[in-house]
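Asker: Sequence isn't available, so here's the structure alone:
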């Protein structure tokens, strides 16, 4: 209509009315509030109401336009292809075929009317029939292509969701890694960094979240130099290196660094991004030390088992020699052998107490009675402490037995005895020796959202432990005494952790 107006051609009023009505319906459909809401994610099909309002109106308008055409030469076949295409893309296949059938009927109806008017029905029906066949073919082909496209889109959406989940899992794993991980480019710009890496790069707390620049910070210059060297020396790019960071407050931190590079598409050249793995050297050394201790513990347990039999033979032979000892020198030697045999027995028992292996479940024991039994036995073995009233017991924090309440703990009795004896021996050894120098107390603690817990403490009035000693206090074979085995507190901690205590 607009083209005819521009070319100053006469316009059929009926055609003009149909065109204006179709334009008005299109604008009304666009303006209607219910149709202005965005479609839901992934919606590819038209609802029946939308199909009736769009495809139906299109076909009705085009049919009316073809019937009222009088010399305007409207290409109705081309217009009918539009609703067929839209239906084939957005609706099921049977609906596309139904629309193609309706369009064919409209074309055949128009051809019949035209043939009756021109008295040449065959010449009018042949193009209409061929056009209808073409509409059916277009509907089938476009519907098949649309179905394949929809399947590919669903598959792509599923793959994107899997990729998103995998990316989240990777991010969670990297965020929780104790090892520092950073992605850095050639210019020293950190693109991403997990919390462990940000803590290692800061003297206190964490560095700001990535991205950030390593260049320009004096403390990070060793990192920048190592990255530049790795990019220029590809043969040594995967080796571990140790670098030292010196922060503004003059604190130092030695890190072990490893670099990994990604390859380009040709699998030959390196990308401009590398992944850096950082670990505190103290953590690495601690892990190595723990591995050595574990191996040494297994070996020590095996040796302890082998020592028991010859040690028993030595003890028995020494008892036989003690019966025949007549002179003071002989009695002194046999007593020395007996003392050292007992010392070796204690060392073997201590090693076997923490040796790995399956053990039966610990029973529930009465804590107050267990404390009384252990303390009485310990006082009998240390009469000087009993005479000087060195030990004070405080169980006021436990439930009163008069009311029928008993504080029970799940702990192997012999293991608890060993822990308490070791702690009281240390308290006696390092205490002042005054009355009340050693205090053993027990109480029940109420913890929110957890079952009540019992706390047993052994303390003395001895000097405060210095920092260097405190750091190594629970390491095996560490002792401040020349004749100490260094296993006492280590065994205490191992036995407590084995029973869920600390």
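Answerer: Nice, thanks for sending it over. Treat the numbers as computed from the prediction; the structure is a model and nothing was measured. Numbering: from 1, shown residues only.

Asker: use CA for all of it now, contacts and neighbours both
Answerer: Will do.

Asker: Tally up the residues packed near residue 219, please.
Answerer: 20 (other Cα atoms under 10 Å).

Asker: what's the distance between it and residue 245?
Answerer: Between residue 219 and residue 245 the computed distance is 5 Å (Cα to Cα, to the nearest Å).

Asker: Distance check, residue 51 against residue 458.
Answerer: Taking Cα to Cα as the measure, residue 51 and residue 458 are separated by 84 Å.

Asker: make that residue 73, sorry
Answerer: In this structure, residue 73 and residue 458 are 108 Å apart, going by Cα to Cα.

Asker: who's more crowded, the two?
Answerer: Looking at residue 73 and residue 458 with other Cα under 10 Å, you find the greater number of neighbours at residue 458, namely 18 against 8.

Asker: Packing partners of the host helix or strand of the more buried one?
Answerer: Secondary structure here is read from DSSP states H and E; on that basis residue 458 sits in strand 453-460. If you count contacts as 3 or more Cα pairs under 8 Å, 6 or more residues apart in numbering; DSSP states H and E, strand 453-460 packs onto helix 413-430, strand 438-445.

Asker: Which parts of the stretch 101-250 of the chain are strands?
Answerer: Assignment of strands within the stretch 101-250 of the chain using DSSP state E, counting those that start in this stretch yields the ranges 180-185, 189-193, 212-213, 241-246.

Asker: The first one vs strand 189-193, what angle?
Answerer: Meaning strand 180-185. Computed by axes from the mean of the first three to the mean of the last three Cα atoms, to 10 degrees, the angle separating strand 180-185 from strand 189-193 equals 140 degrees.

Asker: Now do the buried residues in stretch 72-81.
Answerer: Neighbour-count burial for stretch 72-81, with 16 or more other Cα atoms under 10 Å as criterion, is recorded at 72, 76-77, 79-81.

Asker: An error on my part: the question was meant for stretch 56-75.
Answerer: Under the neighbour-count rule (16+ other Cα under 10 Å), stretch 56-75 has 56-59, 61-63, 65-69, 72 buried.

Asker: now do stretch 297-316
Answerer: Buried residues in stretch 297-316 (16+ other Cα under 10 Å): 297-298, 300-301, 304, 311, 315.

Asker: Can you give the contact residues for that stretch?
Answerer: Judged by Cα atoms under 8 Å, 6 or more residues apart in numbering, the contacts made with stretch 297-316 from elsewhere in the structure are 337-338, 341, 344-345, 348, 351-352, 355-356.

Asker: try it against this one:
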């Protein structure tokens, strides 16, 4: 059914219906009392007409009220009929009260105005036309009936002009109100859409964002912030108390407000695998709302390290040819010197030193070039209980005296590029065997696979019997060119860590409580898409 046949605003009809009911009741009581107090000689006939019409108007108002309560929807035809009925009743009452001089024409103006508010366009002008014709006809009939009555045609004409003026004025005002309401609804809809968009953007941001009050009451928190909560918080820290900050962040917030510490603070996230940088800022200069930003500091470090690595790779690639040419010449010359029969033992030793250092420089260049060429490939699902024994057997073929102990969880699956995992684990095992040999005289390494009960992530531990790393050096162990072995290049662990991060894994060092060093590879969840 066309939309124009239905009334858009039922509330306006209800309000006008209550006005009609109150008006008819007032006219039936108050006006009849006033007329009844006058002498019945002149007004006897009109008084009786007034009583009948006023009571009929009250009855009609009651019927229309009941009908409105029954009807679920109101047609525009119903509105035209009821407004016309109001104009008709009020015109007859005006006639019964003595004509245009009674002042009841003002009530007809109200009916015309309400009709123009409820309806629009030609229907509003129709009400003005009906009211004008009814008033003029009422005045004409009154003049015919009472020839002695003073003429009221001029006032009736002016009253008709007032009907049309009211109709046009109300329509213009209503149109502007409707336009303003439509604009307000459009703006409200845009604001709601922008709010949903902002929430979606905030929820999808990788930076953790918390909005809280001065007292630490949380108003908003995104998913990234929930994943970067301090390690002293439970997994459901914000779920169990969604409006309260964790104690550690509350302490940092208090220190920031008092100016005791720098704006940036760091802590370990849930599981202890991520270093988080926490910073604070006010929403505005004088606002009580505080923004808390949680950023993965390790990711920032990795990005800085990648920039350094890219620069190093480009530099090495550009000068590798120039370095290798003279390096090859030096190496070749040292080999020829070692084959000479005229050199004594001291010169042969010097030539051997030259040859060894040439090989070391060449390994450094090859390692850096290899790392700069690494690309993210499709990860393999590797069952470690089947994969590790084959790798250990290959390593022990080159070192028959080595001893590698394997402890498996049969269900551990690593999501890693096969060739890259082989490179990482081989480097860790050979390092462990070498340092164990130097410390105990026996090349021993223990491999342990399991699943972390807190995070649910699979891991591989490589444990050796070496001397371990000094307490002041753990953070440096993964830096490029850092080594405690005079024959090493300092790139093995650095490359291993970079390869782990390429596969969404973590490589961490810790001091074993009984043995020497313990390196743990924490793999991505087997079901994670990487």
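Answerer: Okay, I see it. Only a predicted model underlies this, so the values are computations on that prediction, with no experimental measurement involved.

Asker: any idea which of the strands of the stretch 101-250 of the first structure is most buried?
Answerer: Highest mean neighbour count of the strands of the stretch 101-250 of the first structure: strand 180-185, a mean of 22 (counted as mean count of other Cα atoms under 10 Å).

Asker: Number of residues surrounding the aligned partner of residue 178 of the second structure in the first structure?
Answerer: Residue 178 of the second structure maps onto residue 150 of the first structure when the alignment is built from TM-score structural alignment. Applying other Cα under 10 Å, we find 16 other residues in the vicinity of residue 150 of the first structure.

Asker: now swap in the one 4 residues further on and tell me
Answerer: Using other Cα under 10 Å, the number of residues around residue 154 of the first structure comes to 13.

Asker: swap in the one 4 residues further on?
Answerer: Other residues near residue 158 of the first structure come to 12 when the count uses other Cα under 10 Å.

Asker: Out of the buried residues of stretch 72-81 of the first structure, flag the one nearest to residue 327 of the first structure.
Answerer: residue 81 (126.9 Å; Cα to Cα).

Asker: what residues are up against residue 401 of the second structure?
Answerer: 442-443.

Asker: what's the angle from whichever helix or strand residue 297 of the first structure is part of to strand 241-246?
Answerer: Per DSSP H and E: residue 297 of the first structure is located in helix 281-324. Per the same axes, to 10 degrees, the angle that helix 281-324 of the first structure makes with strand 241-246 is 100 degrees.

Asker: Show me what the longest helix seen in the second structure packs onto, helices and strands only.
Answerer: Of all the segments assigned as helix in the second structure under DSSP state H, the longest by residue count is helix 153-204. Here helix 153-204 of the second structure is seen to pack against helix 105-118, helix 122-145, helix 223-227 when contacts are counted using 3+ Cα pairs under 8 Å, 6+ apart.

Asker: tell me, the second one lands on which residues of the first structure?
Answerer: Aligning helix 122-145 of the second structure against the first structure (TM-score structural alignment) gives residues 94-117.

Asker: What residues sit buried inside that stretch?
Answerer: With the criterion 16+ other Cα under 10 Å, stretch 94-117 of the first structure contains buried residues 95-97, 99-104, 106-115.

Asker: Mean deviation, it versus the second structure?
Answerer: Plainly put, stretch 94-117 of the first structure ends up 1.8 Å away from its match in the second structure on average once the two are laid over each other (mean Cα distance after the TM-score superposition for the first structure).

Asker: List the contacts of that stretch.
Answerer: 59, 63, 66-67, 76-77, 80, 83-85, 87-88, 121-125, 128-129, 131-133, 135-136, 139-140, 143.

Asker: gap between it and the chain center?
Answerer: Relative to the mean C-alpha coordinate of its chain, stretch 94-117 of the first structure is positioned 64 Å out (Cα atoms, centre = their mean, to the nearest Å).

Asker: ok, whatever residue of the second structure lines up with residue 161 of the first structure - how many residues close by?
Answerer: The pairwise alignment with the second structure assigns residue 161 of the first structure to residue 189, based on TM-score structural alignment. Residue neighbour count, defined by other Cα under 10 Å, stands at 12 for residue 189 of the second structure.

Asker: Tell me how far residue 189 of the second structure lies from residue 370 of the second structure.
Answerer: When distances are taken as Cα to Cα, residue 189 of the second structure and residue 370 of the second structure turn out to be 55 Å apart.

Asker: from the buried residues of stretch 297-316 of the first structure, which is closest to residue 442 of the first structure?
Answerer: Comparing those against residue 442 of the first structure with Cα to Cα picks out residue 297 as the nearest, at 32.3 Å.

Asker: Of the buried residues of stretch 72-81 of the first structure, which is the nearest to residue 194 of the first structure?
Answerer: residue 81 (57.3 Å).

Asker: Apart from its chain neighbours, what residue comes closest to the closest one?
Answerer: Spatial nearest neighbour of residue 81 of the first structure, excluding adjacent residues (Cα to Cα, 6 or more residues apart in numbering): residue 135 at 6.6 Å.

Asker: I figured the one you found hits residue 83, correct?
Answerer: No. Between residue 135 of the first structure and residue 83 no contact is recorded; they are 10.3 Å apart, counting by Cα atoms under 8 Å.

Asker: Looking at the two, which is more packed in?
Answerer: Counting neighbours by other Cα under 10 Å for residue 135 of the first structure and for residue 83 shows that residue 135 has the greater number, 26 against 23.

Asker: element containing residue 367 of the second structure, please.
Answerer: When elements are defined using DSSP H and E, residue 367 of the second structure is found to belong to helix 345-372.

Asker: For that helix, grab the matching residue range in the first structure.
Answerer: Here helix 345-372 of the second structure aligns to the first structure at residues 328-355, judged by TM-score structural alignment.
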